[in-house]
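Asks: sequence unknown, structure follows:
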């Protein structure tokens, strides 16, 4: 069952909160994070580090996203969920 929570991310000296949802998927999971009204999926890779998987359908919104912010979200997910992946 999905679990909803807010993901706190420190970025450019500011504490940001993003709506998020943990989605269990068999032996793994994905985390849906909403950034600027764009839903992104993050999943652990083979080395158990998080990576963003971006839908191709919303290219304009994706191009407007800050790549460093996405990296910071991945790092935060690694810190919060890294031991559980």
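Replies: Okay, I see it. Worth saying up front: this structure is predicted, and the values here are computed from it rather than measured.
Asks: CA only for contacts and neighbour counts going forward, please
Replies: Will do.
Asks: and the strands in this protein?
Replies: 3-11, 14-25, 28-35, 38-44, 50-53 (DSSP state E).
Asks: doesn't residue 22 make contact with residue 7?
Replies: No: Residue 7 is beyond contact range of residue 22, at 10.7 Å (criterion: CA atoms under 8 Å).
Asks: what's the burial count for residue 44?
Replies: 20 (other CA atoms under 10 Å).
Asks: next, format the strands of the chain as JSON lines and append distance to residue 81.
Replies: Below are those laid out as JSON lines (distance: least, CA to CA, whole Å):
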{"stretch": "strand 3-11", "distance to residue 81": "11"}
{"stretch": "strand 14-25", "distance to residue 81": "10"}
{"stretch": "strand 28-35", "distance to residue 81": "10"}
{"stretch": "strand 38-44", "distance to residue 81": "9"}
{"stretch": "strand 50-53", "distance to residue 81": "9"}
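Asks: okay, pairing it with this:
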């Protein structure tokens, strides 16, 4: 099951919006967020905080993504899934 939605975050006094998709697999879920044209998977860990994963084929271009943006997205996802 895949559901698309937009996620909005505040980052450095700007409002940014990203396309996201919910991916449910078995008993867990991942949220794919498109950041700088790179799909980033966010998955919950044991403490229900989200970690970002970038596939190996995108590691060369992943330097375009600012770590603060990934942290802001993860925090927003934590708020939305409580």
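Replies: Structure's in. What do you need? Predicted, not measured: the structure shown is a model, and the values here were computed from it.
Asks: related to what we said a few turns ago, which one of the strands of the first structure lies nearest to residue 72 of the first structure?
Replies: Closest to residue 72 of the first structure of the strands of the first structure is strand 3-11 (CA to CA; 7.0 Å).
Asks: in the closest one, which residues are buried?
Replies: For strand 3-11 of the first structure, the neighbour count (16 or more other CA atoms under 10 Å) marks 7, 8, 9 as buried.
Asks: which of those lies closest to residue 32 of the first structure?
Replies: residue 7 (10.4 Å).
Asks: which position in the second structure pairs with the closest one?
Replies: In the second structure, the residue matched to residue 7 of the first structure (TM-score structural alignment) is residue 7.
Asks: isn't its match right up against residue 22?
Replies: No: in terms of CA under 8 Å, residue 7 of the second structure does not count as a neighbour of residue 22; the distance is 11.5 Å.
Asks: buried set for the helix ranked longest in the first structure?
Replies: Counting residues, the longest helix found in the first structure (DSSP state H) is helix 67-81. The neighbour-count criterion (16+ other CA under 10 Å) identifies 70, 72, 73, 74, 75, 76, 77, 78 as the buried residues of helix 67-81 of the first structure.
Asks: list of residues touching it?
Replies: Identification of contacts with helix 67-81 of the first structure by CA atoms under 8 Å, 6 or more residues apart in numbering yields 9, 10, 11, 42, 49, 50, 51, 52.
Asks: and the last one, what does it touch?
Replies: Spelled out, that is residue 52 of the first structure. 40, 41, 42, 43, 70, 74.
Asks: ok, now the second one?
Replies: Shown here is residue 10 of the first structure, whose contacts under the criterion CA under 8 Å, 6+ apart are 16, 72.
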